[in-house]
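> okay, here's the prediction I keep looking at, along with the sequence it came from:
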Amino acid sequence: MSTPGSAPILRLNGVSKSFGAVSALTDIALEVYPGEVVALVGDNGAGKSTLVKVLAGVHQPTSGIVEFMGEEVSLTSPGKALELGIATVFQDLALCENLDVVANLFLGQELSPWRLDEVQMEVRAWTLLKELAARIPSVREPVASLSGGQRQTVAIARSLLTSPKIIMLDEPTAALGVAQTAEVLNLIERVRQRGLGVILISHNMDDVRAVADRIVVLRLGRNNGEFTADTSHQDLVAAITGASENAVSRRAARKNEEAVQ
């Protein structure tokens, strides 16, 4: 987690994004500190994907200020965001299944453009995966033969090779089994221990509460509360849906009544 008095790596102030007459984001405020996981949650259409694309340099904000390492910046392209130190692992992972782990890690950033240094690349790949305690059987294993959790590990490890300050993970545990989900959550914890800021986008509240230091809720393109990991499921659902009366709250009320009786 962030230490008292530390400055945020990333700060958004009044960031808005419109597509013609449609307002996707309105006056968004967000801070991310070194060594903390900030979960970004919200229902479909809440603006999560748009915000991620703004931070990844895919979309430019219509208005507002983005500060990175204390300085105002313009994220004019994905390359600019990556150059500053904002890496994004999208849900589709963008891996080449016919290539092995080493080739995927260094895809587009080979150590020697005209003559690939296979030995050095393999050593760096093993070193990084070992630091992350990744369960990859071999760096020469084709990605097609890896599990969903192992593929997610490769995608996250690839983003670390650029030495980012912040990593954004878009639904990293979607469609994974229990064991694979635990593997990815452990990996997120190790990334945080490296002092990086992590922005986690997820619909799974159990995963969010397992690793997040703070939970930022978006609703209809606006901030709708900031919570800690020990916030009740009921309160999170209320913030996400905008309704305090729902199936979760009714079930919680019934349990309280049964406990009293």
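Thanks, I have it.
> only C-alpha atoms for contact and neighbour calcs from this point on.
OK.
> tell me the contacts of Gln109?
For Gln109, no contacting residues are found, by C-alpha atoms under 8 Å, 6 or more residues apart in numbering.
> put this next to the first one:
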Amino acid sequence: MSTIPLLEAQNIRRRFGHVHALDGANFAVYPGEICALIGDNGAGKSTLVKILSGADRPDEGRILIGGREVSFDSPATAQQLGIATVYQDLALAPELAASDNLFLGREIMRAGLLGQLGFLNRREMRRRAADQFARLSVHLRSPGVPVSALSGGQRQSVAIARAALWADKIIFMDEPTAALGVQQTARVLDLIRQVRDQGIAVVLISHNMPQVLEIADRVEVLRLGKRVARFETRAATVESLVTAMTSGTDAGDVVQ
């Protein structure tokens, strides 16, 4: 594993009135890994992810990509730097085809006058979508099937495939298997591994500790707005993760 983090947050502080959502939080994700970000409710996970994906800005602290300090003023800026986020609501348009959802906001226009008049090149979008689904082993009846006709696991797969199409560095995934059945969960976890194997680092936000230990390479723990522990999952247990989340101490790597 590289010794230089692909993305690093240093001493991030974010206040909302008198509430310190983040109080000097640190975080790092390295190339080619699945890193789980865990913490109890109110630990600051959502705020940190919003800051690292450009949806919010810190009051203090630094963000670095590959050791170089950067500043995000919007999610679009983060996306330009190779970072995407798959939120729990997935942000899919149910009436549109799965292929069209991969290009929401990035539609491919027809050449010439037709494109200037707003006509989409649906054939090209479906071709590229089919290639992306095949690359990640996402199986749909057709890239043209409406999202509303897909199962929950397939919808999650479409959202992840879209993120992987546009992000070349990191994808944040917020509870990607929430409300899925056992079989659908297994397929989504396989897809997350596929994304990692394509060279994109994955940050998994989850409350499912057995699942975290199953899929993540490392775990970083937030408590009360600070990082309190880091684990290599091969040396962690559910009990050690829960102890770190609730008391800020563990039997492994305690950090500030």
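Nice, thanks for sending it over. Model, not experiment: these values are computed from the prediction.
> next, the TM-score between them, please.
Once the chains are laid over each other, their TM-score by TM-score structural alignment, normalised by the length of structure 2 reads 0.90; 241 aligned residues with a C-alpha RMSD of 1.4 Å.
> report how many residues lie close to Val182 of structure 2.
As a burial measure, Val182 of structure 2 scores 9 neighbours (other C-alpha atoms under 10 Å).
> which residue lines up with it in structure 1?
Aligned by TM-score structural alignment, Val182 of structure 2 pairs with Val178 of structure 1.
> so who does its match touch?
Not one residue lies near Val178 of structure 1 by C-alpha under 8 Å, 6+ apart.
> show me where structure 1 has its helices.
For structure 1, the helices defined by DSSP state H occupy 48-55, 78-84, 101-105, 118-131, 148-160, 178-193, 205-211, 233-241, 247-260.
> other SSEs contacting the third one?
To tie it back to what came earlier, the one meant is helix 101-105 of structure 1. Helix 101-105 of structure 1 makes packing contacts with helix 118-131, helix 148-160 when contacts are defined by 3 or more C-alpha pairs under 8 Å, 6 or more residues apart in numbering; DSSP states H and E.
> quick one: which of those helices is nearest Gln91 of structure 1?
Proximity of those to Gln91 of structure 1 was assessed by C-alpha to C-alpha; the nearest stretch is helix 148-160, lying at 9.0 Å.
> residues in structure 2 matched by that closest one, start to end?
With TM-score structural alignment as the criterion, helix 148-160 of structure 1 aligns to 152-164.
> so how far does the matching stretch sit from its counterpart in structure 1?
Once fitted to structure 1, stretch 152-164 of structure 2 is off its aligned match by 0.8 Å on average (mean C-alpha distance after the TM-score superposition for structure 1).
> ok, the residue most central in space within structure 2 - contacts?
Centre of structure 2 computed as the mean C-alpha position; nearest residue by C-alpha atoms, centre = their mean is Phe172, 1.3 Å away. For Phe172 of structure 2, the set of contacting residues under the criterion of C-alpha under 8 Å, 6+ apart consists of 49, 83-86, 202-205.
> list just the nearest of those residues to Leu224 of structure 2.
Out of those, the one with the shortest distance to Leu224 of structure 2 is Val49. That distance is 15.0 Å, counting by C-alpha to C-alpha.
> aligned partner of that closest one in structure 1?
Aligning on TM-score structural alignment places Val49 of structure 2 opposite Val52 in structure 1.
> which non-adjacent residue is nearest its match?
By the measure of C-alpha to C-alpha, 6 or more residues apart in numbering, the closest residue to Val52 of structure 1 outside its immediate chain neighbours is Met168, 7.5 Å from it.
> could you do Phe231 of structure 2 as well?
The shortest distance from Phe231 of structure 2 to any residue other than its chain neighbours is 5.1 Å, reached at Val219 (C-alpha to C-alpha, 6+ apart).
> right, and the one you found touches Arg234 too?
No - distance between Val219 of structure 2 and Arg234: 10.3 Å, which falls outside the contact criterion (C-alpha atoms under 8 Å).
> who's more crowded, the two?
Each of Val219 of structure 2 and Arg234 has its neighbours counted (other C-alpha under 10 Å); Val219 has more, 24 against 11.
> please say which position in structure 1 that one maps to.
Mapped onto structure 1 by TM-score structural alignment, Val219 of structure 2 lines up with Ile215.
> look up how far Ser77 of structure 1 lies from its match.
In this structure, Ile215 of structure 1 and Ser77 of structure 1 are separated by 27 Å, where distance is defined by C-alpha to C-alpha, to the nearest Å.
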